[in-house]
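Novice: Here is the input, now give the coordinates:
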Amino acid sequence: MEIAILPFSFPEYLELHPGDNERRFSEYLRFGALPEVDPSRGEEFCRAQLTGIFNTVLVDDVLARLGTGDANTLRAIARFLYSNIGNITNTDMIAKAIGIGPVTVNRYVGKLEEAFLFRRAERYDIIGKRILKTNAKFYASDLGLRNAALIGAEGTDISRPLENTVYLELLRRGYTVHVGSYRDREIDFTAMRNGRVEYYQVCLSMMPQEARERELRPLSSVGDNFPKTILTLDRLGLGTENGIEIVNVMDWLIGADDPGTF
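Specialist: Predicted coordinates for the structure are as follows:
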């Protein structure tokens, strides 16, 4: 029997590294949640440690599974996927970007998934209630490894890492998670558990009116009565709007919005 274990949840991270929640959350997004990575030892030490772990997994685990393969090509594919977490991706896109054949891409990506560096979220047709086989999104199993692999190119935008964090937390809570597709609109996550469906959007802020309308629109268009939630870093403007819950993402991760979660 295989039991999949994810890196620390945010409450587990806070238990190991107590302190100001917002500062710790920033570290959580930057250094990831592997137990041995201690943010108190400084950024340089954590980066070096994460780079070592990433290289070890890539060479000793993934290349070993491949039997034969090119480490540079494998690293390039991993960096492409890390750069595009939360974006719709397919084999042809990766093959074109890297300059290799789609068969090789499929083989390498499969082994990266087997090594648990990445997790695939397939698209789900909400109306047709079926998995869409074309295109998918990939998420990093640990954001610290992502930032180590992309060092110098990871950027400062935290919207994708935030979405990645929510995806992993939904898995941790026992949901099967897909990217929702409703007509021509996308819902970040359609989460299913025990016959129950929940819909989630993730955004940095709902304060700009255009952002509020953009995030509410896809959820409002879904006509069923399953729970719909928008997770944001905002502390103001929370509550319920047209049946859609707007919740602070750190409170949600800690379980403050749902005392029965943990």
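Novice: For the rest of this, base every contact and every neighbour count on C-alpha atoms.
Specialist: Fine.
Novice: Arg160: what secondary structure?
Specialist: For Arg160, the secondary structure call by DSSP: H, G, I helix; E, B strand; the rest coil comes out as helix.
Novice: And the residue most central in space within the chain, which helix or strand is it part of?
Specialist: Centroid-nearest residue in the chain, with C-alpha atoms, centre = their mean: Asn164, separated by 1.9 Å. Per DSSP states H and E: Asn164 is located in helix 159-172.
Novice: thinking again about what came up before, how much space separates the residue nearest to the residue nearest to the centre of the chain when sequence neighbours are not counted from Val179?
Specialist: Nearest non-adjacent residue to Asn164, counting by C-alpha to C-alpha, 6 or more residues apart in numbering: Tyr139, 5.9 Å away. Note on Tyr139: its distance to Val179, by C-alpha to C-alpha, to the nearest Å, is 12 Å.
Novice: between the two, what contacts are shared?
Specialist: Jointly contacting Tyr139 and Val179 under the rule C-alpha atoms under 8 Å, 6 or more residues apart in numbering are Ala121.
Novice: Give me the helices and strands touching whatever helix or strand Glu22 lives in, please.
Specialist: Assigned by DSSP H and E, Glu22 falls within helix 21-31. In terms of contacts (3 or more C-alpha pairs under 8 Å, 6 or more residues apart in numbering; DSSP states H and E), helix 21-31 is packed against helix 10-16, helix 143-149, helix 159-172.
Novice: Give me the angle between the helix or strand just after it and helix 21-31.
Specialist: Using DSSP H and E, the next helix or strand after helix 21-31 towards the C-terminus is helix 43-56. Relative orientation of helix 43-56 and helix 21-31, computed by axes from the mean of the first three to the mean of the last three C-alpha atoms, to 10 degrees: 40 degrees.
Novice: and for comparison, fold this next one:
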Amino acid sequence: MVERRIYSALEAHLNRKQVTVITGMRRVGKSTALRHLLSKIPHSNTLYLDFERIENRILFNQNSYNDIERGLVSLGLSLDRPAVVALDEIQLVPNSPSVIKSLYDTYGIKFLVTGSSSFYLRNHFAESLAGRKQIFEMSPLDFEEFVRFKNGDTTLLQTGRMQPFLFPFYDKWKGYYEEYLRFGGFPEVVLADDEAAKTDYLKDVLNAYIELDVRLLSDFSVSDTLYKLIAMLSSRVGSRIDYSKLSSLVGLNRNKLKDYLHLLEYTYFIQTTTPFTSGLDKELSKQPKLYFADTGLLQTIGQVSGGQVFENAIANQLARLGKVQYYQRTTGTEIDFVLNRQTAIEVKETCTPHDLMTVNERAKSINLTESWLAGRFQPASGFEQFVWGGSIF
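Specialist: Sure thing, here's the model as predicted:
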């Protein structure tokens, strides 16, 4: 098994009494992480329950806590000594937080749990377990993890991290990065043997998300409207969300449309970037931009340009490094990304000296201390003053 970057933080939390909460989109590896953590427990008094199985949901849905305790004991858990219980996809059992709280307070059980909805875990779950939990967010593989899953040497990859373009480095890793852009970072997809299998896995991820997460986490009916909205969003990657136009095209009122978009974001299907303001500008765009959680998933849904795919990938890569925003005046002046309120980043498939001059000038005009270009391809001109996409992690 290839270990994820997040595993070290999760393992460090094993020694704390707090509930360890792993959240993220379906199929990013949360269940594998649970089993990995269980393998690190120095005793055998452990129990794993998958709430996608109806018998496990029934156990935790009983009205009597005593009956739940008896059920756990019947499954082999001893309540008389230190115990660890792993619960997978807890959002499927709405009353699970209260059960966890009771067992946590009564027996001191260490809980490891996963869930696919940030809204549920950060709000409903937080109410019951305030001060008793720590949340860890898991995403699809970053590029370094992708290379590790492909048995590449990540020690060499690290030497070029966030460094200016260098042809030998680019030449060594460009094939991996193009595959990463095409098929994304879901572990099952990365490990699949051929392109047909990768495509099938991505379709399965999409169908499972809509049929399970949307059905179980909302009161929305799974209809052609939702599919139509997701397809329209894919063609608008990197663009500001025009709620009025989308409402008209999809046939939803504005409030219902926002509810759909919130659900997609809460369940990690999309992410949004908000406008950056320096405090000096009066005519900034107020609308967020949207990106999909995974470029493979994005391309499974719709036909998008290479530039959109690359910008979406950079948005996801930067999100792991800090707070990501964008800058755009109503006059048209824009910067693709502003990282941590201090670095301006312009994304171009093929970078030019003019692009660098432009982003530098725009960054200076709003008092940003740093600026650079993110590029995908080697420029024919020999220009090298940019950061190659594969080195951003």
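Novice: Superposing both, give me the TM-score.
Specialist: The TM-score (TM-score structural alignment, normalised by the length of structure 1) is 0.81; 235 aligned residues with a C-alpha RMSD of 2.4 Å.
Novice: Please produce a markdown table containing the helices and strands packed on helix 21-31 of structure 1, extended by distance to Arg41 of structure 1.
Specialist: As requested, the helices and strands packed on helix 21-31 of structure 1 are exported to a markdown table (distance: least, C-alpha to C-alpha, whole Å):
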| stretch | distance to Arg41 of structure 1 |
| --- | --- |
| helix 10-16 | 14 |
| helix 143-149 | 14 |
| helix 159-172 | 22 |
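Novice: Among these, which comes closest to Ile85 of structure 1?
Specialist: helix 159-172 (6.5 Å; C-alpha to C-alpha).
Novice: Go ahead and measure how far the helix or strand just after that closest one is from the middle of the chain.
Specialist: Downstream of helix 159-172 of structure 1, the next assigned helix or strand under DSSP H and E is strand 176-182. Taking C-alpha atoms, centre = their mean, to the nearest Å, one finds the center of strand 176-182 of structure 1 at 13 Å from the center of the full chain.
Novice: Other residues contacting the helix or strand just after strand 176-182 of structure 1?
Specialist: Note on strand 176-182 of structure 1: by DSSP H and E, the next helix or strand toward the C-terminus is strand 185-193. Outside of strand 185-193 of structure 1, the residues within contact range by C-alpha under 8 Å, 6+ apart are 124, 167, 170, 174-181, 197-202, 218-219.
Novice: Gly175 of structure 2 matches what in structure 1?
Specialist: Matched by TM-score structural alignment, Gly175 of structure 2 corresponds to Arg23 in structure 1.
Novice: Which residues does stretch 317-326 of structure 2 contact?
Specialist: 142, 273-276, 315, 334-341, 392-393.
Novice: between these, which is nearest Leu368 of structure 2?
Specialist: Using C-alpha to C-alpha, Arg341 is the member of the contacts of stretch 317-326 of structure 2 that lies nearest Leu368 of structure 2, at 7.5 Å.
Novice: who's in contact with that closest one?
Specialist: Contact analysis of Arg341 of structure 2 by C-alpha under 8 Å, 6+ apart lists Phe276, Lys323, Gln325, Leu368.
Novice: Closest one to Thr114 of structure 2 out of the residues you listed, please.
Specialist: The closest of the contacts of Arg341 of structure 2, once distances to Thr114 of structure 2 are taken by C-alpha to C-alpha, is Lys323, at 24.1 Å.
Novice: so how many other residues sit close to the residue mapped onto that closest one from structure 1?
Specialist: With TM-score structural alignment as the matching criterion, the partner of Lys323 of structure 2 in structure 1 is Thr176. Burial of Thr176 of structure 1 is recorded as 17 neighbouring residues (other C-alpha atoms under 10 Å).
Novice: Please apply the same query to Met206 of structure 1.
Specialist: So Met206 of structure 1, with other C-alpha under 10 Å, has 24 neighbours.
Novice: which one in structure 2 is aligned with it?
Specialist: Per TM-score structural alignment, Met206 of structure 1 is aligned with Cys351.
Novice: How about that match, nearest residue that isn't a chain neighbour?
Specialist: With sequence-adjacent residues excluded and distances taken as C-alpha to C-alpha, 6+ apart, Cys351 of structure 2 is closest to Gly375, at 5.8 Å.
Novice: Touching, that neighbour and Glu349? I think so.
Specialist: Yes - assessed by C-alpha atoms under 8 Å, Gly375 of structure 2 is found in contact with Glu349 at 5.1 Å.
Novice: which residues of structure 2 fall in strands?
Specialist: Assigned by DSSP state E, the strands in structure 2 fall at 19-23, 46-50, 84-88, 110-115, 133-137, 270-275, 289-292, 324-328, 334-339, 343-348, 370-375, 387-388.
Novice: that older thread, tell me how far the match of Lys323 of structure 2 lies from Asn90 of structure 1.
Specialist: 21 Å.
Novice: how far away is Phe118 of structure 1 from Leu233 of structure 1?
Specialist: According to C-alpha to C-alpha, Phe118 of structure 1 stands 25 Å off from Leu233 of structure 1.
Novice: what about those two, which has more around it?
Specialist: In this view Phe118 of structure 1 and Leu233 are compared by other C-alpha under 10 Å, and Phe118 has more residues nearby, 23 against 17.
Novice: how about the nearest residue to the equivalent of that one over in structure 2, chain neighbours excluded?
Specialist: Residue pairing (TM-score structural alignment): Phe118 of structure 1 is matched to Ile270 of structure 2. Nearest non-adjacent residue to Ile270 of structure 2, counting by C-alpha to C-alpha, 6+ apart: Phe292, 4.3 Å away.
Novice: To which residue of structure 1 is the one you found aligned?
Specialist: Using TM-score structural alignment, Phe292 of structure 2 lines up with Ala140 in structure 1.
Novice: ok, now Asn207 of structure 2?
Specialist: Counting by TM-score structural alignment, Asn207 of structure 2 lines up with Asn55 in structure 1.
Novice: number of nearby residues for Val247 of structure 1?
Specialist: 23.
Novice: Could you tell me how far the residue mapped onto it from structure 2 is located from Ile210 of structure 2?
Specialist: Counting by TM-score structural alignment, Val247 of structure 1 lines up with Val387 in structure 2. When distance is defined by C-alpha to C-alpha, Val387 of structure 2 is 36 Å away from Ile210 of structure 2.
Novice: again, but for Phe136 of structure 2
Specialist: 23 Å.
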